[in-house]
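Student: Need a 3D model of the following:
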Amino acid sequence: MEVKLNTNPNNKKQKYDKTLIIIPLLLVAIASVFFLVYPEKSASVLNNVSNYFVSKTGWLFMSFPPVMLLISMYWAFSKRGNIRMGGDNAKAPISMWTYIIILFSAGMGAGSVVFSMVEWAYYYSAPPFGMEAFSLAAAEMSTAYNMFHWGISIATLNMLLAIPFCYCYYIRKHNTLRLGDMCGIMIGEDKKYSKVLVKVINLIFIIAVLGSLSTTLGLGIPYISRSLSIVFGFPESSLINIAVILFIAVLFSFSSYLGISKGLQKLSEINVYWGFIFLAIILFGGSTIFILDNMANAIGLMLQNYIRMSFNLDPVFGGGFAQDWTIFFICYAWGFVAMTSVVIVKLSYGRTFREMILGNIFGVAAGLFVLMGINGSNALSLQLEGKFDVAGILASEGIQSAIVGILGQTVMGTVVGVIAFAIMLVLFIATTMDGASLTLASATIDKIDVKEEPSPVMRLVWCVILSVIPLTLTAVGAGLSTLQSLVNLIGWPIMIIGIFMLIKTFKWAKEDGY
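Tutor: Sure thing, here's the model as predicted:
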């Protein structure tokens, strides 16, 4: 169903805050130059700062997802859950299915696709809870932890900003999608420090979105380049990486120019249907019964150990599992929360808060369970049956080689499997970048109506800026540890700002009689 969300009824000229474009662009340029000139030093500084930060605030990050889940369920099943965004007679322009697949495609990024193949192997070789490495117990828990890291708790974090954004935008009718402006409204615009705080928070919001994209791009681009070198015999080089980035940039720029209904929606649908075909081939062309059994078993283990996983900081034995992985994924999600919140607002017209909350949490999580369950369980079966040493290749040669090896064991074979997986990555990256350009363009507009979209020109400006990030990461050869460190640092300001906004939103709802 095609919907027209990109209307501008009055054909009015949109007013942008140029400082919210110029300052982030300068910061990206400065950081890019520093990383290019001092790649090892910059990575070392970033890692040291991140490690210190995580050691001091890990307890807060770990405890927040289950708390947010309880708050979200309370809001959804209270009378507030019946509030319809846009008014009692508003009708949602897109189906719930389309709603979920756009959020899934734009909000997860290439990181979810890459980790779906190999994340379990990290936990198999260095398991939590003091388990023996490479044991059957570690293998069993590995997929469960994979689903935990990408499941309900992480999807719940979107609600920290989505609930305040939707309430402020639709119920209080403040036509702005700037995080700082919303905070200013909640604080009181007459306060002396309000204007300065608004500017700072708006910049934090934009930087957080830019930073969160670095991980999904840093994981996806190298694999696509490696795929081309394998299939066509190209030597791996910076030129191949640049060519891949430019191709993706053209794709998501074209989609962005078309708008939500003709661009992002269509691209998301293609993305999901391609993913279903790919996963169906993996499922029915591999150890089908083992994959299905392991998926069901992993979901059960995850639910059984949910509380323990949520608070597993391991202070006595000091294994560092949560610090290396769980906190990383929570921070990764925080970065995407900033971007996804705007997409949720623009798509949620005509939906109740209950539909918005349950669709985002359980709909998106269900998609992730399928992605992680099929890809991860298939690779695990290869490991346990001795067909391919995924964990060994991952440790010695890296993520890209491990994924290529896994795909070579499928019925598709190396060439077809590698190409099919690369296409899925391209589609995920393009939809994520398209959603990010919508978010960033919306975040720089002074006012934006319910059925209005940012101008195509401004979205294209952000598309160009977004393309600079993967070019820099590719040039400096940023590894997973560097990406993890960057993500760990961008999450905390979004969480703190979101907590304030959520508390204020509850007060507003009480004042409004909900």
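Student: from here on, contacts and neighbour counts on C-alpha atoms
Tutor: OK.
Student: element containing Asn89, please.
Tutor: Using DSSP states H and E, Asn89 sits within no helix or strand.
Student: What is the burial count for Asn48?
Tutor: Other residues near Asn48 come to 11 when the count uses other Cα atoms under 10 Å.
Student: ok, it to Leu486 distance?
Tutor: 11 Å (Cα to Cα, to the nearest Å).
Student: swap in Phe77?
Tutor: Using Cα to Cα, we find Phe77 at a distance of 36 Å from Leu486.
Student: Between the two, which is the more surrounded one?
Tutor: Between Phe77 and Leu486, Leu486 has the larger neighbour count (other Cα under 10 Å), namely 23 against 14.
Student: To check against the first, give me the structure of this:
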Amino acid sequence: MLKRIEKGIMIPSILIVLGISFGIIINPETSKRIITQTQEIITNQYGYIYIWYGIFAFVFVIGISFSKYGRVRLGSKEEGPEFKTFSWAAMLFCAGIGASVIYWGVIEWAYYYIALPYGGKIESFQAAELAATYGIFHWGPVAWSIYAVSSASIGYLYHVRKVPVLRISEACRPILKEKVDGILGKGIDVLFILGLLGGAGTSLGLGTPLATEGIARIFNIEITIFLEIAVLLIITLLFAVSAYSGLKKGIKILSNINIILTIFLLLFVFVVGDTIFMINMGTSSIGVLIDKFPIMMTWLDPVGKSGFPQDWTVFYWAWWVAYAPFMGMFIARISKGRTVKNMLLGSITFGSIGCAVFFIILGNYGLNLQLSGSYNVIDSLSNFGGAVTIINILETMPVSKVIILLVTIVSIVFMATTFDSASYVMAVTVHKKQVENYEPDRWIRVFWALTLGVVPISFILLESELSILQTASIVAALPVTLIGVLTAWAYIKMVNEDR
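Tutor: Here you go, the predicted structure:
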């Protein structure tokens, strides 16, 4: 059983995760200060690296899609797509955004509304339009391009060259050559696992409080540490079972169910809310986004020094970068039979539109409450925080208990689909040579699923801040930008060599 495991990747990953987690837990204040200061240095002094990487990713994905490199089919010409388009889109969307899109989709506009970029007047109509637009930008084409960059080289290696391993380091082999077999290659894969664990912590840190608050409100019970742990255990059990079931029986089915529930939720809010306001503001937001897209992509505010692009755009790009190797591997794995163009454009199209719908419907529902005076979202955020405010917003809807229950279920399943996808990819990474369409050993899939759940549970039990682990993953994302560039270069090099 252990003979099939790449111990040089798995053991260091486990030891480093345990070491970092133990250090944070026993000395949280010092850890928080060091990691936060490092993050501030990176975002303030080197934020331009993330901004330029976002530009590179967007240009690369669009450029490759409409060139000869986009016509490459991932598999033989006789093979059709392994997954139907609905299931394929559902899996990549659920893996890529988790419950975070529900959390930020409802309230992200509020932070922009009172801290407007470009020196504009806060709480003005211009502020409302920009606030409704910036979330769509941060979760839009650039974000999904960052996710998709590595998928071309990984997909080509796995489905065309039939390389019997599926790792981010392997995607760098055309450039790094035999160095991939040494400590450098192992380091790349370990860095990938660490970034994924930290990124998963970010999603859990947002999704768990929301699900916990929803359960407490539905059953009118007090939020305790035991309730938080119970919610995490439910999520862990759900994605452990799904991971055990595999790609086609677990992840695919869970993703399909979640997308159907999500569509119902969005349609309900769209109908019971101010539908015309949502349509009008959504239309205006698309226009503002098209108008200001180049500025949003490049703005770092070196003169005004508001900190807005560092706190938001740079942070988001770093978050996407930390998750990008995982998403590149996952997108590549499920895209057999598709062309590279179909894979890349499908990823940014389905991903961007899916996220935009959340912000246009859920976000504008909350924004309309604020503008109409029906509910003061800004004050609620200041006094009660994000999770409570979101549930309070949902309580303004008809049959609110049912909607809160639905949001709670969707949040839990979103987290489960993200983490079962993550545990699957981590299991693939630590496996040695594989055969096509193989499934990694069940025990290793379940092991990583439990690891993803145990780490945040340990933080909660020992009353340590999970946000420290989240910040650490953002810090670790900086060198991943170089890996993304290497994989992009590798794809072009491989296609040119083979054709």
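Student: Number of residues surrounding the aligned partner of Gly250 of the second structure in the first structure?
Tutor: Aligned counterpart of Gly250 of the second structure in the first structure: Gly263 (TM-score structural alignment). Gly263 of the first structure has 19 neighbours, counted by other Cα under 10 Å.
Student: And for Gly263 of the first structure, nearest residue in space, chain neighbours not counted?
Tutor: Excluding the flanking residues, the one nearest Gly263 of the first structure by Cα to Cα, 6 or more residues apart in numbering is Ser255, at 4.2 Å.
Student: What is the neighbour count of that neighbour?
Tutor: Neighbours around Ser255 of the first structure, by other Cα under 10 Å: 25.
Student: Do I have it right that it meets Lys262?
Tutor: Yes - taking contacts as Cα atoms under 8 Å, Ser255 of the first structure lies within contact range of Lys262: 7.5 Å.
Student: before we move on, the earlier item: who are the contact partners of the match of Gly250 of the second structure?
Tutor: When contacts are counted by Cα atoms under 8 Å, 6 or more residues apart in numbering, Gly263 of the first structure touches 254-257.
Student: how close does it get to Gly111 of the first structure?
Tutor: Taking Cα to Cα, one finds Gly263 of the first structure at 22 Å from Gly111 of the first structure.
Student: now Gly417 of the first structure
Tutor: Taking Cα to Cα, one finds Gly417 of the first structure at 18 Å from Gly111 of the first structure.
Student: Pick out whichever of those two has more residues nearby.
Tutor: Between Gly417 of the first structure and Gly111, Gly417 has the larger neighbour count (other Cα under 10 Å), namely 24 against 19.
Student: all helices of the stretch 101-250 of the first structure, in order?
Tutor: Using DSSP state H, counting those that start in this stretch, the helices of the stretch 101-250 of the first structure run over residues 136-149, 152-156, 159-166, 179-187, 194-232, 238-259.
Student: Could you check those helices and tell me which one is nearest Val468 of the first structure?
Tutor: Proximity of the helices of the stretch 101-250 of the first structure to Val468 of the first structure was assessed by Cα to Cα; the nearest stretch is helix 238-259, lying at 9.2 Å.
Student: In the first structure, what residue corresponds to Gln136 of the second structure?
Tutor: Let me fix one detail, which is that residue 136 of the second structure is Ile and not Gln. Using TM-score structural alignment, Ile136 of the second structure sits opposite Met147 in the first structure.
Student: Who are the contact partners of its match?
Tutor: Residues in contact with Met147 of the first structure, defined by Cα under 8 Å, 6+ apart, are 298-299, 302, 368-369, 372-373.
Student: Using a markdown table, lay out these together with neighbour count.
Tutor: As requested, these are exported to a markdown table (neighbours: other Cα atoms under 10 Å):
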| residue | neighbour count |
| --- | --- |
| Ala298 | 24 |
| Ile299 | 20 |
| Met302 | 22 |
| Leu368 | 24 |
| Phe369 | 23 |
| Met372 | 28 |
| Gly373 | 28 |
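Student: can I get those residues in TSV with distance to Ile242 of the first structure and secondary structure?
Tutor: Converted to TSV, the contacts of Met147 of the first structure look like this (distance: Cα to Cα, whole Å; DSSP: H, G, I helix; E, B strand; the rest coil):
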residue	distance to Ile242 of the first structure	secondary structure
Ala298	39	helix
Ile299	39	helix
Met302	40	helix
Leu368	30	helix
Phe369	33	helix
Met372	29	helix
Gly373	32	helix
